[in-house]
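Colleague: Got a predicted model here, sequence first, then my questions.
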Amino acid sequence: MTITEFLIESIGTYTATVAFGILVNIPRKALNTGGLIGLLGYLIYRFTVLGGGGYVVGNLLGAMAIGVASLQFARMKRMPMILFNIPALVPLVPGGQAYQMIKNFALGQNTVAFTYLIQVIMIAGSIAFGFLLSELVNRVQQRFWQQRR
């Protein structure tokens, strides 16, 4: 991957995240932050996959980063966390695998379709588990700061 490809991919990810935020009526002052959080989650996912971590671990770490960053920015901007979570998840959604699954089921290639189905389930589960872990990290961090006061 060249630097130019990396920059195009990053700009595309940011743009897709912001565009989805516009589609679901996220307030204007949360769009840029949501785009940056989505880009952060995607970059963590991408570098994990490139480093040999696999799609499931990459999605887990990306979702965890999105969850932690969303809570931090929600506190900073005094806005609900979901305004940052929902658009930021767009780059991690396993749309390609879901499409291949449906296509192969329609073509009668059930073995290939089940392979894609397993991938979709594992990726969706890792995203959900990443959000669960981010909530745990946020609560531990909150208790740590409360005890320091």
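Modeller: Structure's in. What do you need?
Colleague: Please make it C-alpha for all contacts and neighbour counts, starting now.
Modeller: Fine.
Colleague: Nearest residue to the middle of the protein?
Modeller: Leu89 (3.6 Å; Cα atoms, centre = their mean).
Colleague: quick one: contacts for that one?
Modeller: Thr17, Gly38, Gly41, Ala63, Ile66 (Cα atoms under 8 Å, 6 or more residues apart in numbering).
Colleague: Secondary structure element for the first one, which one?
Modeller: Here Thr17 is covered by helix 3-23, with elements defined by DSSP states H and E.
Colleague: Which SSE is immediately downstream of that helix?
Modeller: helix 28-50.
Colleague: other SSEs contacting whatever helix or strand Arg139 lives in?
Modeller: Taking DSSP H and E as the criterion, the element that holds Arg139 is helix 110-148. Other elements packing on helix 110-148 under the criterion 3 or more Cα pairs under 8 Å, 6 or more residues apart in numbering; DSSP states H and E are helix 55-77, helix 95-106.
Colleague: pretty sure Leu133 contacts Met64?
Modeller: Yes. Counting by Cα atoms under 8 Å, Met64 is a contact partner of Leu133 at 6.3 Å.
Colleague: Pick out whichever of those two has more residues nearby.
Modeller: Comparing Leu133 with Met64 by other Cα atoms under 10 Å, the one with more neighbours is Met64, at 26 against 19.
Colleague: want to compare, so here's the second one:
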Amino acid sequence: MLHLIVVIVGVYVATLGFAILINVTPKDLNMGGIVGVAGYLVYLAYFNYSNGGYVGGNVFGAFTIGILGMLAAKRKKTPVIVFNIPALVPLVPGGQAYQVMKNIAMNNSHTAFFYLMQVLMIAGSLAMGFLLSELFIQLYNYVLRNLRKRKQSL
């Protein structure tokens, strides 16, 4: 339990730190941190408890960040990028990218290629998660709009 609390605090601080670096307004910092923690917790839950891999965990984590980022942006009347970009930082494959460069420098091409494939799969899964969240929100708005039109015509 203590480990989970440390992870949550670390992800929150990392998200806030990156948000400060890109000049997010102080009124949006807390919500951005919450979105980042929620996305990372979904990633951890999928990765640890469903015997799924890091690709699926990143898809669901990015999906969560995308949905919650859009809801936060609507609530705060702020562009969605203010929440999505800092919240994505804990899921970015920085360690694997470092291993790619280290193994290239050490002339270990097979190991470098292995880590490069991980980086590409994680980056693709993050993009897929954001794409699916956008699709979900658009579909939800479309259905809601048609229900309102149908209700008004009756």
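Modeller: Great, that's in hand. Treat the numbers as computed from the prediction; the structure is a model and nothing was measured.
Colleague: For Ala62 of structure 2, list the residues it contacts.
Modeller: Contacts of Ala62 of structure 2 by Cα under 8 Å, 6+ apart are Gly39, Leu88, Ser125, Leu126, Ala127, Met128, Gly129, Phe130.
Colleague: Any chance of these in CSV with distance to Ala19 of structure 2 as columns?
Modeller: Output for these, formatted as CSV (distance: Cα to Cα, whole Å):
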residue, distance to Ala19 of structure 2
Gly39, 15
Leu88, 11
Ser125, 22
Leu126, 19
Ala127, 20
Met128, 23
Gly129, 21
Phe130, 19
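Colleague: and Gly41 of structure 1, how many neighbours does it have?
Modeller: Gly41 of structure 1 has 27 nearby residues by other Cα under 10 Å.
Colleague: Apart from its neighbours in sequence, what residue is nearest Ala62 of structure 2?
Modeller: Gly129 (4.6 Å; Cα to Cα, 6 or more residues apart in numbering).
Colleague: tell me the contacts of that neighbour?
Modeller: Contacts of Gly129 of structure 2 by Cα under 8 Å, 6+ apart are Asn58, Val59, Phe60, Gly61, Ala62, Phe63, Thr64, Gly66.
Colleague: For it, give its distance to Val59 of structure 2.
Modeller: Remark: distance between Gly129 of structure 2 and Val59 of structure 2 (Cα to Cα, to the nearest Å) = 4 Å.
Colleague: residue range for stretch 53-73 of structure 1 in structure 2?
Modeller: Counting by TM-score structural alignment, stretch 53-73 of structure 1 lines up with residues 52-72 of structure 2.
Colleague: Buried residues in the matching stretch, which are they?
Modeller: 54-72 (16 or more other Cα atoms under 10 Å).
Colleague: Please verify my assumption that Tyr14 of structure 1 contacts Leu31.
Modeller: No. The criterion here is Cα under 8 Å, and Tyr14 of structure 1 misses it with Leu31 at 10.1 Å.
Colleague: Could you tell me how many residues sit around Leu147 of structure 2?
Modeller: Applying other Cα under 10 Å, I find that Leu147 of structure 2 has 12 neighbouring residues.
Colleague: Can you tell me how far it is from Leu91 of structure 2?
Modeller: In terms of Cα to Cα, Leu147 of structure 2 sits 37 Å off from Leu91 of structure 2.
Colleague: Could you do Ile65 of structure 2 as well?
Modeller: 10 Å.
Colleague: same deal with Val11 of structure 2?
Modeller: 10 Å.
Colleague: out of those two, which sits in the busier spot?
Modeller: Val11 (24 against 20).
Colleague: which position in structure 1 aligns with the more buried one?
Modeller: In structure 1, Val11 of structure 2 lands on Thr13 (TM-score structural alignment).
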